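A.B. asks: Sequence and predicted structure are below.
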Amino acid sequence: MTSATLEAEMASATSRVRQEHIDRMIALGVPGAAIAELGAIQPVFGISPAQPERSHYYQPSDGPAHVVTPVMDMGDMIDLIAWRSTNPARWFWRTGLGWALGTDWLLPRWDDGPVRLFATPLEWLANAGRGMCVLDWNAPEVREIAALETIEADQMVGRRLLAVLSKPVRLPRIVYRKEAGRAAA
């Protein structure tokens, strides 16, 4: 699936957002200022009917309405996730490429304050995308978080991160080849 296809799906989902959806997000703890702040740099959320699959992917269809959040990487839309406002701790991927929201926080920054990790896309939105939300704890990219100087997280997320980062890294078996003698000229 191309970035253009994802952007078109996100634009369609964004066009379905009505005041009632914004009011629902505010009622769930997402300040209007956070929506505006994040909206200045990327699409914030959309609404789309979606049919979740057992594989943790979703298909746009005639299913129930879901909140759709874009997964950005270096300014490019690489995935979409769909989740219900009644269960923000369960989400579904469109392509499976998005391992976290807010990966730009892994880049060097001018300040050295802690990078905040959030448990759900809803918490991430409520904080205007100022931090990260790991979507796929099994992704190899999660280990990149270890390069951060300081991380701020709630106990559940902190413990999960510590468990992932504490796992030994699998190293391949290295077989040395014999050096071929160089022929004299």
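C.D. replies: Good, I have the coordinates. What you see is a predicted model; the values in this text were computed from it and never measured.
A.B. asks: When you work out contacts or count neighbours from here on, use the C-alpha atoms and nothing else.
C.D. replies: Will do.
A.B. asks: Counting by contacts, list what the longest strand along the chain packs against.
C.D. replies: What stands out as the longest strand in the chain, according to DSSP state E, is strand 58-73. On a contact count with 3 or more C-alpha pairs under 8 Å, 6 or more residues apart in numbering; DSSP states H and E, strand 58-73 meets helix 3-15, strand 46-52, strand 76-84, strand 100-101.
A.B. asks: put this beside the first:
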Amino acid sequence: MSASPGIDPLLVLADSVLTRWIETFHVPRSAVEKTFDALPFPPFAAIRRLIDAGVPGPVVAALHGAGLLKVARVNAAGRKWEPDGPDPRLLIAVRDDSGAMIDAVAIASHAPGEWSALTGAAAMLGGDAMERASEERFMRGGARLRLYDDPWAWLLAGCEGICVLDWNAAAPALRMLGESVAIVADSGAGRGVLARLTHGGLPRVVEVQVDDSSLSLAERIGRRAA
């Protein structure tokens, strides 16, 4: 079968070889990976539609070749999706730093803001982009990290930035980037992003009056000298 335009046949072949290698050597797979692998790969017509919708061809080829794209009908009624439902969705798998598949996000072009996760374990899409921004701040003294509102926007942008899936989990890691990294959000979204970054992460600081009798001699001398 010949590949559709924009699809690198070598990536498709590499995915097939990797699948056979896993089956041959019985590499342990996570429950997420077993669920994901049981779903069908996107037909070339679906891949063509993705590219026609504006998703960069090389990005589609890379995701497909890595086995991170599926198309299936799922139950996407809530924040978590389940297999075997009425809703046609594009599924994007998420791996952690060790390479283990920990989650899969179900999205639809007709409702970009209505996405759902399989497990909810992934904090964001594009974690490697955050890591690159962290490295760049040390090497160049600063960096910019693009933040997208939803997974579909992130996919259309070529997966170049991040899309936060769980702000409670992602905020601490983003705060650690420091002020040398500028998080670039859509127009009008900056205030909300800042509120999410600071909510629940910064301790309150209060002052109390301390009686001199509870201080050590050195502390009392220092206070009186001041």
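C.D. replies: Everything's here; your move. Model, not experiment: these values are computed from the prediction.
A.B. asks: Work out the TM-score between the chains.
C.D. replies: After superposition, the two chains reach a TM-score (TM-score structural alignment, normalised by the length of structure 1) of 0.76; 167 aligned residues with a C-alpha RMSD of 2.6 Å.
A.B. asks: Could you export the helices and strands packed on strand 58-73 of structure 1 as JSON lines, including mean neighbour count and distance to residue 61 of structure 1?
C.D. replies: Shown next, in JSON lines, are those (neighbours: other C-alpha atoms under 10 Å; distance: least, C-alpha to C-alpha, whole Å):
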{"stretch": "helix 3-15", "mean neighbour count": "16", "distance to residue 61 of structure 1": "12"}
{"stretch": "strand 46-52", "mean neighbour count": "22", "distance to residue 61 of structure 1": "5"}
{"stretch": "strand 76-84", "mean neighbour count": "23", "distance to residue 61 of structure 1": "12"}
{"stretch": "strand 100-101", "mean neighbour count": "24", "distance to residue 61 of structure 1": "24"}
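A.B. asks: circling back to that earlier point, what does the longest strand of structure 1 contact?
C.D. replies: Residues outside strand 58-73 of structure 1 that contact it (C-alpha atoms under 8 Å, 6 or more residues apart in numbering) are 10, 13, 43-53, 77-85, 92-94, 98, 100-104, 121.
A.B. asks: Can you list the buried residues in it?
C.D. replies: Using 16 or more other C-alpha atoms under 10 Å as the test for burial, strand 58-73 of structure 1 gives 58-60, 65-73.
A.B. asks: Name the nearest of those relative to residue 134 of structure 1.
C.D. replies: Lowest distance from residue 134 of structure 1 to the buried residues of strand 58-73 of structure 1 (C-alpha to C-alpha) belongs to residue 71, with 10.8 Å.
A.B. asks: Next, the buried residues of stretch 111-121 of structure 1.
C.D. replies: For stretch 111-121 of structure 1, burial by neighbour count (16+ other C-alpha under 10 Å) applies to 115-121.
A.B. asks: Between the two ends of that stretch, how far is it?
C.D. replies: End-to-end distance of stretch 111-121 of structure 1: 24 Å, with C-alpha to C-alpha, to the nearest Å as the criterion.
A.B. asks: Let me see the residues that make contact with it.
C.D. replies: With contact meaning C-alpha under 8 Å, 6+ apart, stretch 111-121 of structure 1 is reached by 69, 88-89, 101, 105, 124, 130-134, 148-154, 156-157.
A.B. asks: Buried only: go through those for me.
C.D. replies: Buried among the contacts of stretch 111-121 of structure 1 (16+ other C-alpha under 10 Å): 69, 101, 105, 124, 130-134, 153, 157.
A.B. asks: Please state the offset of stretch 166-184 of structure 2 from the chain centre?
C.D. replies: Chain-centre distance of stretch 166-184 of structure 2: 13 Å, with C-alpha atoms, centre = their mean, to the nearest Å.
A.B. asks: Counting neighbours, which bits of it end up buried?
C.D. replies: By neighbour count with 16+ other C-alpha under 10 Å, stretch 166-184 of structure 2 contains the buried residues 167, 170-171, 174, 177, 180-181, 183.
A.B. asks: Check these against residue 16 of structure 2 and report the nearest one.
C.D. replies: Nearest to residue 16 of structure 2, judged by C-alpha to C-alpha, of these is residue 170 at 33.4 Å.
A.B. asks: residues contacting the counterpart of that closest one in structure 1?
C.D. replies: Per TM-score structural alignment, the equivalent position to residue 170 of structure 2 in structure 1 is residue 141. By C-alpha under 8 Å, 6+ apart, the contact list for residue 141 of structure 1 reads residue 99.
A.B. asks: three-state assignment of residue 141 of structure 1?
C.D. replies: Following DSSP: H, G, I helix; E, B strand; the rest coil, we place residue 141 of structure 1 in the helix state.
A.B. asks: I'd like to know how far it sits from residue 169 of structure 1.
C.D. replies: Relative to residue 169 of structure 1, and taking C-alpha to C-alpha, residue 141 of structure 1 is found at 13 Å.
A.B. asks: all helices for structure 2, in order.
C.D. replies: Remark: helices assigned in structure 2 by DSSP state H are 9-25, 31-37, 44-52, 57-65, 127-140, 151-156, 167-175, 190-198, 217-225.
A.B. asks: Buried deepest among those, which one?
C.D. replies: Looking across the helices of structure 2 with neighbours counted as mean count of other C-alpha atoms under 10 Å, the highest average goes to helix 151-156: a mean of 22.
A.B. asks: what's the mean gap between that helix and the aligned bit of structure 1?
C.D. replies: After superposition onto structure 1, helix 151-156 of structure 2 sits on average 1.8 Å from its aligned residues (mean C-alpha distance after the TM-score superposition for structure 1).
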